[in-house]
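1. heads up, no residue letters with this:
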């Protein structure tokens, strides 16, 4: 696992630049992320994926 520290407005880029994760908001122990990816890449919360 790679652990990174990011601040609001900072981004992570994955998969040759096709997936971007944006830190939108940090409120206490809650983080709001925005994900941008091509439609053919599925993105799921782990609990939904495991069902």
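-> Perfect, thanks for sending it. Every value quoted in this text rests on a predicted model; they were computed, and no experiment measured them. Numbers count the residues shown, from 1 in each chain.

2. could you use CA atoms for every contact and neighbour count after this?
-> Fine.

3. dump the residue contacts of the spatially most central residue of the chain.
-> Nearest residue to the geometric centre of the chain (Cα atoms, centre = their mean): residue 21, 3.9 Å. Contacts for residue 21 (Cα atoms under 8 Å, 6 or more residues apart in numbering) come out as 11-13, 33-36.

4. try it against this one:
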């Protein structure tokens, strides 16, 4: 993990397209502004992890159903 120190108003650039700017620091709270192209998805980590878990849960029955369908199409095993 790269660790950088920034003060209010200072920025970090990621791959020429994403800019993170420290907007304010108040106690334990740091407000960060993010400028990025519209095609770049940006999520808080807890939201991202929730989305990933939901995707895993919703794809599990599909995979099971797909395996059952494949077995049925193959027919009885000799």
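-> That came through fine. Everything quoted here is computed from the prediction, not taken from an experiment.

5. pipe the contacts of residue 21 of the first structure into CSV and attach neighbour count, distance to residue 46 of the first structure and secondary structure per row.
-> Below are the contacts of residue 21 of the first structure laid out as CSV (neighbours: other Cα atoms under 10 Å; distance: Cα to Cα, whole Å; DSSP: H, G, I helix; E, B strand; the rest coil):
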residue, neighbour count, distance to residue 46 of the first structure, secondary structure
11, 15, 21, strand
12, 13, 19, strand
13, 13, 20, strand
33, 13, 14, strand
34, 11, 16, strand
35, 14, 15, strand
36, 13, 17, strand
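
6. from those, which is closest to residue 2 of the first structure?
-> Residue 2 of the first structure has its nearest neighbour among those in residue 12, at 11.9 Å by Cα to Cα.

7. how far off centre is stretch 55-63 of the second structure?
-> On the basis of Cα atoms, centre = their mean, to the nearest Å, stretch 55-63 of the second structure sits 18 Å off its chain's mean C-alpha point.

8. where in the first structure does it fall?
-> Per TM-score structural alignment, stretch 55-63 of the second structure has no counterpart in the first structure.
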